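Asker: how would this look folded up:
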Amino acid sequence: MDDIGVRTTVPSTLAVLDISSETPARARRIADRFMRGLIPPPARETAAAVELVISELITNAVRHAGGTSCSITLSVRPEGIEVAVTDDSPVPPSERVPDFSGANGGFGWRMVCRLAHSVSVDAGTRGKTIRVLMAR
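Answerer: Purely as a prediction, here's the structure:
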């Protein structure tokens, strides 16, 4: 474990994050560090897309899951980079009508699904894990 509680086994990183307003920013920093460590590093556009997906999934965990922590796992797969976010809510995400006034969102899940090569949700009574595969 390093100084911010992240365990890295190349090519995979697991971080358990306490829920706070700072959690999405911390998750983006973890993702940035992970991707900069890959050889070869992903294209700048890919790295930005991965960070955007992570930010959205972690933000949703902070806002909607109701728990005290969540986790993020980043892994290299033959077909791309996998992002897995686990939180305490068993309720799967769903598309909402976008709110163009900016008050209620509704853009995130649609964006995640559009950026991803594939998305799966494993929900149980103790929470859920959302797995997103991003093309490298």
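Asker: C-alpha from now on. contacts and neighbour counts both.
Answerer: OK.
Asker: got a list of contacts for the strand or helix carrying Phe34?
Answerer: If you go by DSSP states H and E, Phe34 is part of helix 23-36. Here helix 23-36 makes contact (Cα atoms under 8 Å, 6 or more residues apart in numbering) with 6, 13, 17, 41-42, 47, 50-51, 54-56, 58-59, 62, 72, 74.
Asker: Any of those buried? List them.
Answerer: Buried members of the contacts of helix 23-36, scored by 16 or more other Cα atoms under 10 Å, are 6, 13, 17, 42, 47, 50-51, 54-56, 58-59, 62, 72, 74.
Asker: Specify the residue positioned farthest from the middle of this protein.
Answerer: Ser101 (25.2 Å; Cα atoms, centre = their mean).
Asker: quick one: that one from Ala47, how far?
Answerer: For Ser101, the distance to Ala47 equals 29 Å [Cα to Cα, to the nearest Å].
Asker: In stretch 62-81, which residues are buried?
Answerer: For stretch 62-81, using 16+ other Cα under 10 Å, the buried residues are 62, 65, 69-76, 81.
Asker: pretty sure Ser94 contacts Trp109?
Answerer: Yes - assessed by Cα atoms under 8 Å, Ser94 is found in contact with Trp109 at 6.8 Å.
Asker: When those two are compared, which one has more neighbours?
Answerer: More crowded of Ser94 and Trp109, by other Cα atoms under 10 Å: Trp109, with 18 against 10.
Asker: Sequence B follows; please return its structure for comparison with A:
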Amino acid sequence: MTTVEPPCDLGARLERGPQAAVHARRLVRTFLGGLPRAVPRETTEAATLVVSELVTNVVRHARGRLCSLDLRDMGHGVGISVSDDDPEPPRPRPLDLTGQGGFGWPLVRRLSAELTVLARSDGKTVHAVVSF
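Answerer: Purely as a prediction, here's the structure:
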């Protein structure tokens, strides 16, 4: 007889502010550390970085007071969804070596096996999958 583990999920609402990315990084490490199987350190680091960049982008660029973070064990990787109240999709910016940014979106794209943006009239959700 084969047993199938139910999917593990975690959802959180985050206030857009300086501590949002810190809280989100802590959540992703706790979530991955609590899965029923060992998650490679490289996966944990990549997923933590993707979450941090996506939440930081919301804090820096999106409208609204809150965003949400949803994590899901997909078996082959961790599903990451970050939603906010701004329908404007992420857009690449020129890299700025003076510290003004432009590195986050290319980094998220490189670390994610899947990356989609679902725009709605009341906001958007960026969904990424980081493979195990």
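Asker: about what we covered before: give me the stretch of structure 2 that the helix holding Phe34 of structure 1 matches.
Answerer: Under TM-score structural alignment, helix 23-36 of structure 1 corresponds to residues 20-33 of structure 2.
Asker: And the helix or strand hosting Thr125 of structure 2 against structure 1, how far off on average?
Answerer: Per DSSP H and E, Thr125 of structure 2 falls inside strand 123-131. After superposition onto structure 1, the mean distance of strand 123-131 of structure 2 to its aligned counterpart is 0.4 Å, using mean Cα distance after the TM-score superposition for structure 1.
Asker: Now do the contacts for the residue nearest the centre of structure 2.
Answerer: Nearest to the geometric centre of structure 2 sits Val51, at 3.2 Å (Cα atoms, centre = their mean). Val51 of structure 2 makes contact with 21, 24-25, 28, 80, 82 under the criterion Cα under 8 Å, 6+ apart.
Asker: Does the alignment partner in structure 1 of it lie in a helix or a strand, and which?
Answerer: The alignment partner of Val51 of structure 2 in structure 1, by TM-score structural alignment, is Ile54. Following DSSP H and E, one finds Ile54 of structure 1 within helix 44-64.
Asker: what's the mean distance for that helix versus structure 2?
Answerer: In the superposition with structure 2, the average deviation recorded for helix 44-64 of structure 1 is 0.5 Å (mean Cα distance after the TM-score superposition for structure 1).
Asker: Report the angle between that helix and strand 127-134.
Answerer: 170 degrees (axes from the mean of the first three to the mean of the last three Cα atoms, to 10 degrees).
Asker: What is the subsequent helix or strand relative to helix 44-64 of structure 1?
Answerer: Taking DSSP H and E, what comes next after helix 44-64 of structure 1 is strand 69-77.
Asker: Read off where that following strand ends up in structure 2.
Answerer: Against structure 2, strand 69-77 of structure 1 falls on residues 66-74 (TM-score structural alignment).
Asker: which outside residues touch that stretch?
Answerer: For stretch 66-74 of structure 2, the surrounding residues in contact (Cα under 8 Å, 6+ apart) are 7-16, 24, 28, 31, 35, 55, 58, 78-85.
Asker: If we use 6 Å, what do you get?
Answerer: With Cα atoms under 6 Å, 6 or more residues apart in numbering as the test, stretch 66-74 of structure 2 has contacts from 7-16, 78-84.
Asker: Please apply the same query to stretch 7-17 of structure 1.
Answerer: 1, 6, 69-76.
Asker: Now do that stretch: distance from first to last residue.
Answerer: 12 Å.
Asker: Return the distance of that stretch from the chain's centre.
Answerer: Offset of stretch 7-17 of structure 1 from its chain centre (Cα atoms, centre = their mean, to the nearest Å): 13 Å.
Asker: how much space between Gly124 of structure 1 and Ser89 of structure 1?
Answerer: 9 Å.
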